[in-house]
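A.B. asks: only geometry, no sequence info:
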């Protein structure tokens, strides 16, 4: 205001007091101070706005030191002396120190956040992990046991990598402690809330990792667009169809996969209360594994994780129990059980003593030939969700059994027909001899010949 009024009075031709004149002549210095002070306040506001709420507790002492430096500017300073430049320099130094502390904390926080993100984004096993045929791009079929080993190996490798990243968090938090508390104990009371903050972040990330892995595994097993990646085969044992591996083995391996994915949180030990130090294993007995207090205790109680695990367990039960999909497929072959019927065998054995007509045998031959063709015309493989079942051996076995029945009925027909033909030939020979050796010179001989001819006619009608 003094500078502005002095300039206006000078323009109007008034004499300016010496003091006011000296002040007016230092306008550039005044504006330079003003710009510097405004810049420092802007830097202060920018630094404070960069601080996350969880970092505020860590920086209480540093913020107090900075504000104490700024507060000295609330009292009048002689800007015509060196006090203002000294104040500006002190503020800049305090801002630089505070900025350095904030940068170190946030650099460590960014590195910890990267670990959290790595955990959150990890899928412990997914379709891309399946070995694929380079030509068809479809999964290479493997046994269920080999699939379990593949899941276990892939999951273990990824968890080992995440475990190493998880262990890197404690040194990073120790650096933060050194900056804000000037200690390196990994158990600073000043960082208690900060430790809890990262524990919550880690817990949420592990929950997401486990739930995503379980959901992906469920989709792999059940989604209609997923190509089968495990093989099974059907074998014929008598009239029984046997699926290898058995439903019990499928249940065992899938249950182990589900348990392994849902218990992945055991890889990450919890920290001791108020610290970032991992809880040590606790011996609970000679024959038992040491207990490790980990995130599994919390993750396993998460409703979403519990539902996914229950859904998968229910699916495995529906697939492998007595009324499950595998059993239903086996039951579809029961239509051929009659090929092993002992009653049919006894009926066949009676045909030699109780011969039937040609129509009966023709129906039997056609029926068994049709059963053989029907079995062989079935698809060689059948998909039951993620399983591809090869039923070629069963189809061949059923067809072989049906053709054996056809051949046996054909043999009976041939034997019966041959016997009847032999009897008929013998009769015809006898009748021919009777006719050829008889002279019709009397009524009696004529009647004998006519009766013989009638026998031939009757025999011809009977054979038709």
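C.D. replies: Received it, and whenever you're ready, just let me know what you need. Note that this is a predicted model, so its numbers are computed, not measured. Numbers count the residues shown, from 1 in each chain.
A.B. asks: C-alpha from now on. contacts and neighbour counts both.
C.D. replies: Fine.
A.B. asks: ok, residue 165 - contacts?
C.D. replies: residue 115 (CA atoms under 8 Å, 6 or more residues apart in numbering).
A.B. asks: Any figure for the gap between it and residue 118?
C.D. replies: 9 Å (CA to CA, to the nearest Å).
A.B. asks: Please identify the buried residues of the host helix or strand of residue 22?
C.D. replies: Secondary structure from DSSP states H and E places residue 22 in helix 18-25. Buried residues in helix 18-25, defined by neighbour count with 16 or more other CA atoms under 10 Å: 21, 24.
A.B. asks: helices and strands around that helix, which ones?
C.D. replies: helix 2-11 (3 or more CA pairs under 8 Å, 6 or more residues apart in numbering; DSSP states H and E).
A.B. asks: Let me know the secondary structure of residue 232.
C.D. replies: strand (DSSP: H, G, I helix; E, B strand; the rest coil).
A.B. asks: who's in contact with it?
C.D. replies: 143, 243-245, 387-390.
A.B. asks: And for residue 108?
C.D. replies: Residue 108 neighbours (CA under 8 Å, 6+ apart): 172-173, 175-176.
A.B. asks: I'd like those residues as TSV, with neighbour count appended.
C.D. replies: Below are the contacts of residue 108 laid out as TSV (neighbours: other CA atoms under 10 Å):
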residue	neighbour count
172	18
173	25
175	19
176	26
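A.B. asks: among those residues, which two are most distant?
C.D. replies: 172 and 176 (6.6 Å; CA to CA).
A.B. asks: Name the residues of stretch 399-408 that are buried.
C.D. replies: 399, 401-406.
A.B. asks: quick revisit: out of the contacts of residue 108, which are inside helices?
C.D. replies: 172-173, 175-176 (DSSP state H).
A.B. asks: before we move on, back to that, filter the contacts of residue 232 down to the buried ones.
C.D. replies: Buried among those (16+ other CA under 10 Å): 143, 243-244, 387-390.
A.B. asks: The residues you listed into TSV, with extra columns for secondary structure and distance to residue 448?
C.D. replies: Shown next, in TSV, are the buried ones among the contacts of residue 232 (DSSP: H, G, I helix; E, B strand; the rest coil; distance: CA to CA, whole Å):
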residue	secondary structure	distance to residue 448
143	coil	82
243	strand	72
244	strand	75
387	strand	79
388	strand	77
389	strand	74
390	strand	71
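A.B. asks: Just give me the closest of these to residue 377.
C.D. replies: Using CA to CA, those come closest to residue 377 at residue 390, 13.8 Å.
A.B. asks: for comparison:
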């Protein structure tokens, strides 16, 4: 009987030490900096989500700690006063569980085991707080994906905006886009490695979408202005070379000369705005027809040619007026 008592106590003590030692090693791993879990931070508008979910990881950690505490289940106790393992007792009623004849119940009630299991709750709480702090920081960018891009950019375009205004607002999103290239792709919180690659890719996509929406409004405005200036230059040049065989024709040409004299500075400013606007579109890689790019290059040369022609025609008309 004394041998039975001695070994019963020795086995129990060893099992308590086994559970505590394994739990301590487990905590050393999950509280360490070596990645045990990789979690993707993904943008699923309007929310930021973790994949796999944080609850799933915490439950996995709890199950692991619980599994370690259940190790004594594998050690069957001896019949009292003997070295013979307790036999399995069959249970006829399906609703009843067979009695636990292992060291498990006694080991898990040991004060040292109970206190060693407590850090699991603390770990879960600290992990949730740490990740929530990071997600809260990421939510500062939520306007990028929450706001209606078409609505906001259309409201912006309704006011009288210059190419400089568009450049300034597009530059904001361009700089935000660039900041994501400098951010860490991965960040460790204890043994959890957060991977931000997909999240940053989604934010860069939304930044580009904002730039494209503003760029579309600028393009719609400036392409119409390009066509308008092209028509004005064509009409002025054509009318400047109108026949002056009759007095009405002469008056018509003189009127065109007056228009050119009055409008050439304004047309020059408008051409400058058009060129600057298209340069901004190029800067942000906004695509538009190649024919417009060619047309833009002709504007200033055509204006210069028009002014030179107007000076020549004006001199000719002055001579004609003198004759009349």
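C.D. replies: Perfect, I can see it now. Since this is a predicted model, take the numbers as computed values, not measurements.
A.B. asks: Quick TM-score on the pair, please.
C.D. replies: Here the TM-score for the pair of chains, by TM-score structural alignment, normalised by the length of the second structure, is 0.69; 266 aligned residues with a CA RMSD of 3.4 Å.
A.B. asks: Where does residue 382 of the first structure sit, in terms of helix or strand?
C.D. replies: Residue-wise, residue 382 of the first structure maps onto strand 381-384 under DSSP H and E.
A.B. asks: and that strand, which stretch of the second structure?
C.D. replies: Using TM-score structural alignment, the residues of the second structure aligned to strand 381-384 of the first structure are 186-189.
A.B. asks: After superposing, tell me the mean distance of the matching stretch to the first structure.
C.D. replies: With mean CA distance after the TM-score superposition for the first structure, stretch 186-189 of the second structure departs from the first structure by a mean of 2.3 Å once superposed.
A.B. asks: how about the helices of the second structure, start to end?
C.D. replies: Under DSSP H, the second structure gives helices at 2-30, 54-69, 104-108, 111-117, 119-138, 143-146, 149-158, 163-182, 197-240, 247-283, 290-323.
A.B. asks: export the ones you listed to CSV and tack on distance to residue 92 of the second structure?
C.D. replies: Putting those into CSV (distance: least, CA to CA, whole Å) gives the following:
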stretch, distance to residue 92 of the second structure
helix 2-30, 30
helix 54-69, 28
helix 104-108, 23
helix 111-117, 34
helix 119-138, 38
helix 143-146, 61
helix 149-158, 68
helix 163-182, 65
helix 197-240, 55
helix 247-283, 81
helix 290-323, 86
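A.B. asks: thinking again about what came up before, of the contacts of residue 232 of the first structure, which are reproduced in the second structure?
C.D. replies: Among these, the contacts conserved in the second structure (both residues aligned by TM-score structural alignment, their matches' CA atoms under 8 Å) are 243-245, 387-390.
A.B. asks: Who are the contact partners of the closest residue to residue 272 of the first structure other than its chain neighbours?
C.D. replies: Spatially, and ignoring its direct neighbours in sequence, residue 272 of the first structure is nearest to residue 279 (5.5 Å; CA to CA, 6 or more residues apart in numbering). Counting by CA under 8 Å, 6+ apart, residue 279 of the first structure touches 269-272, 292-293.
A.B. asks: Pull out the buried residues from those residues.
C.D. replies: Buried, going by 16+ other CA under 10 Å: 269-271, 292-293, out of the contacts of residue 279 of the first structure.
A.B. asks: For the nearest residue to residue 320 of the first structure once chain neighbours are set aside, give its distance to residue 315 of the first structure.
C.D. replies: Nearest non-adjacent residue to residue 320 of the first structure, counting by CA to CA, 6+ apart: residue 247, 4.9 Å away. From residue 247 of the first structure over to residue 315 of the first structure the distance is 13 Å, taken as CA to CA.
A.B. asks: just to revisit the earlier point, start and end residues in the second structure for the helix holding residue 22 of the first structure, please.
C.D. replies: Counting by TM-score structural alignment, helix 18-25 of the first structure corresponds to no residue in the second structure.
A.B. asks: Following that helix in sequence, what is the next regular element?
C.D. replies: helix 27-50.
A.B. asks: can you state the direction angle for that next one and helix 2-11?
C.D. replies: 150 degrees (axes from the mean of the first three to the mean of the last three CA atoms, to 10 degrees).
A.B. asks: The second structure: matching residues for the helix or strand following helix 27-50 of the first structure?
C.D. replies: Heading C-terminal from helix 27-50 of the first structure, the first helix or strand you meet, by DSSP H and E, is helix 53-56. On the second structure, no counterpart of helix 53-56 of the first structure exists by TM-score structural alignment.
A.B. asks: So what touches helix 53-56 of the first structure?
C.D. replies: Contacts for helix 53-56 of the first structure (CA under 8 Å, 6+ apart): 193-194, 197.
A.B. asks: Likewise for stretch 195-205 of the first structure?
C.D. replies: Contacts of stretch 195-205 of the first structure (CA under 8 Å, 6+ apart): 54, 116-117, 119-120, 274-276, 295, 298-299.
A.B. asks: how far out from the middle of the chain is stretch 270-285 of the second structure?
C.D. replies: 27 Å (CA atoms, centre = their mean, to the nearest Å).
A.B. asks: List the buried residues for that stretch?
C.D. replies: Within stretch 270-285 of the second structure, judged by 16+ other CA under 10 Å, the buried ones are 270-271, 273-278, 280-281, 284.
A.B. asks: ChimeraX command to pick out the buried ones of the contacts of helix 53-56 of the first structure?
C.D. replies: Applying 16+ other CA under 10 Å to these, the buried members can be selected in ChimeraX as follows:
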select :193,194
